[in-house]
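Student: Dropping the sequence and predicted coords here.
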Amino acid sequence: MQEPFEHQASTTQFILDNPRVLITSDPGTGKTRSVLDAFSQRKTKKLLVLAPLSILAASWGDDCDKFQPSLTYSIAYARNRADAFKEDVDIVITNHDAVKWLLKNKHYLDAFDTVCIDEFTAFKNKDSQRSKAMAKLIDHFEYRIAMSGTPNSNTILDIWHPALLVDDGQRLGKRFYGFRGSVCNPQFNGFANVWVDKPEAQDMVAAAIKDINVRYTLEDCIDMPEQSINTMYVDLPKKILDQYNILAEDSVLYTKTGTVNAIHAGAKVKKLLQLCTGAVYDDHGSPIMIHDERYQLVMDLVQGRNHSLVAFNWRHEREKLTELSDKLGIKYDFIDGTTPAKKRKDIVDRMQAGQLKVVFAHPQSAGHGLTLTRATSVIWASPTYNAEHYQQFNRRIYRAGQTKKTEVIQIASRNTWEPDVYKKLQDKLGRMEDLLEILNNLNQLKETA
């Protein structure tokens, strides 16, 4: 078995030295192994892992088999949850929303003293059902670990509730509104007040959590090849651009096959972005196809590369891309919310073995845990508004095991809102990177103290 990297061993020791831990190391740095190694050394009772559904087997199960084969585990899906929790195993791996079921079946938790929340941003909304359920269950665990490589993808407020779950509010406070008032200012956007991070918010939070936080950047840990990010612009046909402008101005678009209404600003942005990608969806959820020019560009890029990962956001994108792949004789598969865990693992294995030229994937379904380092290109057929999904998806190819230069290609239509969406993504990532850089500097100071 491969020895852990130095940063993994250091993270393992940090977990052993601290009963409450936040791990904010970059995606791809091998956080899962550090948790498993620490648990194997300290094991008294069971470990509960809460993770995205897509990586229960593909990441946690595989890493258990690879790095801690002496540890036994069960994977609890909705269909077998009770049986999985009854098994005589060291670790139970289940999805985030299982906490709502556990709230009604608390007796299963008597066997556990350790919890690891993987991708803790799933619990950033204090008012969500899963967050409320987890808050009522957290006292069952003496040892608490929460980890994410994208801890505040939208605002500094995202980190408050995960931190509360870890340390009971000792560092960022027990009252959300008190925390919000200390790190944000209200700002009127023309419709209502929104809360904007104060300039010093990142430093305040980093200083508050530094004693329970461990962070390593991918580049600090591993000699990573270079990754470039480029935007390729396409021009919408005049007829389509005219329709785009009509929808932008009037919020109504009449086509040969139906009528599209966008009754408020959020819906309008969504419809306009859909229109850029070739279709809009009617009130019944059916796509009204308008044009498909950009998909040929995506496939030209795929054909010019050995192995690629293509992000799509809408069902019609997946259908057009797979249709073109069939016509061109390109070996492909796709991952979205309909892909079963077993097939997802098979797709990853086939890509890593070089049997697939491209994997088409929805960012939310393939944005965590999966290693696709055989690919060297990520192609965004259309932008996502979610900065966490954007960064995590790009990290599927830019992670430990990658030996070649990689590229991220963003496709955007000129004279539309698509370039603005990519810019907003970078703005959000800039704020997140500010906090991560501060945490990294504080971590280095701890090591040299």
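Tutor: Okay, I see it.
Student: C-alpha only now, for contacts and for neighbours.
Tutor: Fine.
Student: What is the three-state secondary structure of Lys367?
Tutor: Slight slip there: residue 367 is Gly, not Lys. When classified by DSSP: H, G, I helix; E, B strand; the rest coil, Gly367 comes out as coil.
Student: nearest residue to it other than its sequence neighbours?
Tutor: Phe393 (4.3 Å; C-alpha to C-alpha, 6 or more residues apart in numbering).
Student: secondary structure element for the one you found?
Tutor: helix 387-394 (DSSP states H and E).
Student: From Gly173, how far out is the residue nearest to Gly367?
Tutor: Using C-alpha to C-alpha, to the nearest Å, Phe393 is found at 32 Å from Gly173.
Student: more crowded one of these two?
Tutor: Phe393 (27 against 17; other C-alpha atoms under 10 Å).
Student: which ones are touching Gln2?
Tutor: Gln2 makes contact with Phe67 under the criterion C-alpha atoms under 8 Å, 6 or more residues apart in numbering.
Student: Just say helix, strand or coil for it.
Tutor: coil.
Student: if I look at it, how far off is Ile117?
Tutor: 25 Å.
Student: if I read this right, Lys45 contacts Leu109, doesn't it?
Tutor: No. Lys45 lies out of contact with Leu109 (C-alpha atoms under 8 Å); the separation is 10.3 Å.
Student: Compare these two and say which one has the larger neighbour count.
Tutor: Leu109 (18 against 14).
Student: And the nearest residue to the more buried one once chain neighbours are set aside, how close does it get to Ser148?
Tutor: Take Leu109 and drop its neighbours on the chain: the residue closest to it by C-alpha to C-alpha, 6+ apart is His140, 6.8 Å away. Noted for His140: a distance of 22 Å to Ser148, by C-alpha to C-alpha.
Student: In terms of neighbours, single out the busier of those two.
Tutor: The residue with more neighbours, out of His140 and Ser148, is Ser148; 23 against 16, by other C-alpha under 10 Å.
Student: coming back round to it: which neighbouring elements make contact with the helix holding Phe393?
Tutor: Under the contact criterion of 3 or more C-alpha pairs under 8 Å, 6 or more residues apart in numbering; DSSP states H and E, helix 387-394 touches helix 418-448.
Student: another structure for you, compare them:
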Amino acid sequence: MKYRPHDYQEYASEKIIELPETGLFLDMGLGKTVTTLTAIDELMFDRFEVSRVLVIAPKRVAEDTWTTETEKWDHLQHLKISRVLGTQKDRIEALQTEADIYVINRENVVWLVEQYRKDWPFDMVVVDELSSFKSNKAKRFKALKRVRPLIKRFVGLTGTPTPNGLLDLWPQMYLIDRGERLGKTISSYRDRYFYPGKSNGHVVYTYELKTGAGDAIQNRIADICISMKAGDYLKMPELTVNDIPVRLSGPEMATYKELEREKLMEVDGLQITALTAATVYNKLLQMANGSVYSDMGDPVEIHQRKLEALEEILDTANGQPVLIFYNYRHDYDQLMRKFKKYDPQTLKGQSDIRSWNDGRIQLLLAQPASMGHGLNLQAGGHIIVWYGLNWSLELYQQANARLYRQGQKKGVIIHRLITLGTVDEDVIQRLENKDATQESLMQSLKARIKRIKEEAR
């Protein structure tokens, strides 16, 4: 296929070529991969400025997206890509293969750094979904930081650089410019732009932006970071979000309320942390979906109302492909059993992605965390169903963008199954408000505990 870039893609490619360190904060669907590959091609074969490129990406993206993009576009088909995936033996063989670009999943970054250490062979590194390096305490961040001085060119790609707030930005920017703009340490960054929020003695749980700090941070990084929103550059397909209320019977709601109260009372009076809130809400979301794991690890069924609502959606889809997002293994097992006649499939590799895009899969089941980044599935369908909702705004947006993106020919419909009177309603409010902070999660849990205690009086 002949590449006819949008103006913004030409601009972004030129910036990668011009700047040795670049952050492309491009919205989902704006074509970050082909934009970056075009720049790599020129740097490698026209300007002779780089010789060996490493791409670090989520596993699914590493398996498929970068290879598919080089095969898709005429001007990139000469690029040789080696996928550093699989067993250690497979990865070593891939590294020994002559290629232009080596693609590895982010889980193996630590292994790769240990493999080479000071003999680091890649003069250009591209991190696809840089937001997965947002924790300065993560091993993958520390490993990449160690070899960063040996990297001549660095490109960070993401559509969501600050999924939980601007504190997430420092580790990503450090990898891009080695601390030149936002400071050499996370503590100096915090001291300059934030003040302590909620704390207990010397332990600070949250940090708040100082007045004007947001604009100051943006100004500091503006010379090397390009931020673009899809709505400003593309004519996006029509989007319809359809919230479908799921009503429980009296006995079912009583069972849910009893189990919910038990879970909430287990943490009542304790210090509520982000981890505590996430753990409790995971249990509550399971119950809203219809089942919950017992202490023995077995699923206990509460209701089948979401399965019934989903059955109606599939009936009215009239054979059109449907992408269903689920969160828990027991949900997946129920979906596979209930809708066996639709021959439900999951994506295990490139052949499955092609089957979906060719219209050969009627019902696709996907876990949002495994589908969040980079996969182009818009050719295969336009109907999404959120069987189980997710607290992560980033995962929610990224998952929807698998179908709602450039190249989609039909209006996209997103069905969200919401069990009334349950934690599903809290999640919807959080997603609608685009509130992705851990603080909001903790406050939401505290409010639910307070409400449950008041109802019990």
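Tutor: That came through fine. Not measured: the values here are computed from a predicted model.
Student: Just give the TM-score of the two.
Tutor: The TM-score (TM-score structural alignment, normalised by the length of the first structure) is 0.86; 413 aligned residues with a C-alpha RMSD of 2.3 Å.
Student: buried ones in stretch 344-354 of the first structure?
Tutor: 344-345, 347-352 (16 or more other C-alpha atoms under 10 Å).
Student: Gly61 of the first structure: which of those is nearest?
Tutor: Lys345 (10.7 Å; C-alpha to C-alpha).
Student: and the gap between the closest one and Ile138 of the first structure?
Tutor: For Lys345 of the first structure, the distance to Ile138 of the first structure - C-alpha to C-alpha - is 31 Å.
Student: what about Gly149 of the first structure, which SS state?
Tutor: coil.
Student: isn't it right next to Asp26, touching?
Tutor: Yes. If you go by C-alpha under 8 Å, Gly149 of the first structure and Asp26 touch, sitting 4.5 Å apart.
Student: if you count what's nearby, which of those two comes out ahead?
Tutor: Taking neighbours as other C-alpha under 10 Å, Gly149 of the first structure and Asp26 compare with Gly149 leading, 27 against 24.
Student: Give the closest residue to the counterpart of that one in the second structure in space, chain neighbours not counted.
Tutor: Counting by TM-score structural alignment, Gly149 of the first structure corresponds to Gly159 in the second structure. Spatial nearest neighbour of Gly159 of the second structure, chain neighbours left out: Asp27 (4.4 Å); criterion: C-alpha to C-alpha, 6+ apart.
Student: Equivalent analysis for Arg178 of the second structure, please.
Tutor: In space, Arg178 of the second structure is closest to Lys184, 7.0 Å off (C-alpha to C-alpha, 6+ apart).
Student: Surely the one you found touches Ile176?
Tutor: No. With contact defined as C-alpha under 8 Å, Lys184 of the second structure does not reach Ile176; the gap is 11.9 Å.
Student: quick one: which of the two has more around it?
Tutor: Ile176 (27 against 15).
Student: Now check that one against the first structure: what is it aligned to?
Tutor: Ile176 of the second structure maps onto Val166 in the first structure, by TM-score structural alignment.
Student: thinking that match is in contact with Met147, fair?
Tutor: No. In this structure Val166 of the first structure lies outside contact range of Met147 using C-alpha under 8 Å: 10.3 Å.
Student: which neighbours do those two share?
Tutor: With C-alpha under 8 Å, 6+ apart, Val166 of the first structure and Met147 have common neighbours Leu22.
Student: residues of stretch 291-309 of the second structure that come out buried?
Tutor: Using 16+ other C-alpha under 10 Å as the test for burial, stretch 291-309 of the second structure gives 291-293, 299, 302-303, 305-307, 309.
Student: With stretch 248-257 of the first structure instead?
Tutor: Neighbour-count burial for stretch 248-257 of the first structure [16+ other C-alpha under 10 Å]: 248, 251-253.
Student: do the same with stretch 8-18 of the first structure
Tutor: 8-9, 11-16.
Student: Tell me which entries of those lie within helices.
Tutor: Mapping the buried residues of stretch 8-18 of the first structure onto helices (DSSP state H) picks out 8-9, 11-16.
Student: what do we get in the second structure for Asp333 of the first structure?
Tutor: When the second structure is aligned by TM-score structural alignment, the residue opposite Asp333 of the first structure is Gln345.
Student: tell me the secondary structure for the closest residue to that match other than its chain neighbours?
Tutor: Spatial nearest neighbour of Gln345 of the second structure, excluding adjacent residues (C-alpha to C-alpha, 6+ apart): Leu364 at 5.0 Å. Following three-state DSSP, Leu364 of the second structure is assigned to strand.
Student: and whatever helix or strand Glu439 of the second structure lives in, how far out from the chain's middle?
Tutor: Per DSSP H and E, Glu439 of the second structure falls inside helix 438-456. Here helix 438-456 of the second structure is found 27 Å from its chain centre; the criterion is C-alpha atoms, centre = their mean, to the nearest Å.
Student: Kindly report the same for stretch 36-47 of the second structure.
Tutor: 27 Å.
Student: same deal with stretch 199-210 of the first structure?
Tutor: The answer for stretch 199-210 of the first structure is 23 Å, by C-alpha atoms, centre = their mean.
Student: ok, now stretch 3-12 of the first structure?
Tutor: For stretch 3-12 of the first structure, the distance to the chain centre is 23 Å (C-alpha atoms, centre = their mean).
Student: try stretch 428-442 of the second structure
Tutor: 16 Å.
Student: Show me what that stretch is in contact with.
Tutor: Residues outside stretch 428-442 of the second structure that contact it (C-alpha under 8 Å, 6+ apart) are 163-165, 206, 272-274, 277-278, 391-394.
Student: Going by distance to Gln406 of the second structure, which of those wins?
Tutor: Glu394 (18.7 Å).
Student: how about that closest one, what's its match in the first structure?
Tutor: Checking TM-score structural alignment: Glu394 of the second structure goes with Glu388.
Student: do you know how far its match is from Gln187 of the first structure?
Tutor: Glu388 of the first structure is 24 Å from Gln187 of the first structure, by C-alpha to C-alpha.
Student: which of the two has more neighbours?
Tutor: The neighbour count for Glu388 of the first structure versus Gln187, taken as other C-alpha under 10 Å, is higher for Glu388 (25 against 11).
Student: Near the aligned partner of Asp139 of the first structure in the second structure, how many other residues are there?
Tutor: Using TM-score structural alignment, the partner of Asp139 of the first structure in the second structure is Pro149. Burial of Pro149 of the second structure is recorded as 11 neighbouring residues (other C-alpha under 10 Å).
Student: for Ala369 of the second structure, same thing?
Tutor: Quick note: Ala369 of the second structure (other C-alpha under 10 Å) scores 18 neighbours.
Student: List the single closest residue to it in space, sequence neighbours excluded.
Tutor: Ala369 of the second structure's closest residue in space is Leu395 (C-alpha to C-alpha, 6+ apart), at 6.5 Å.
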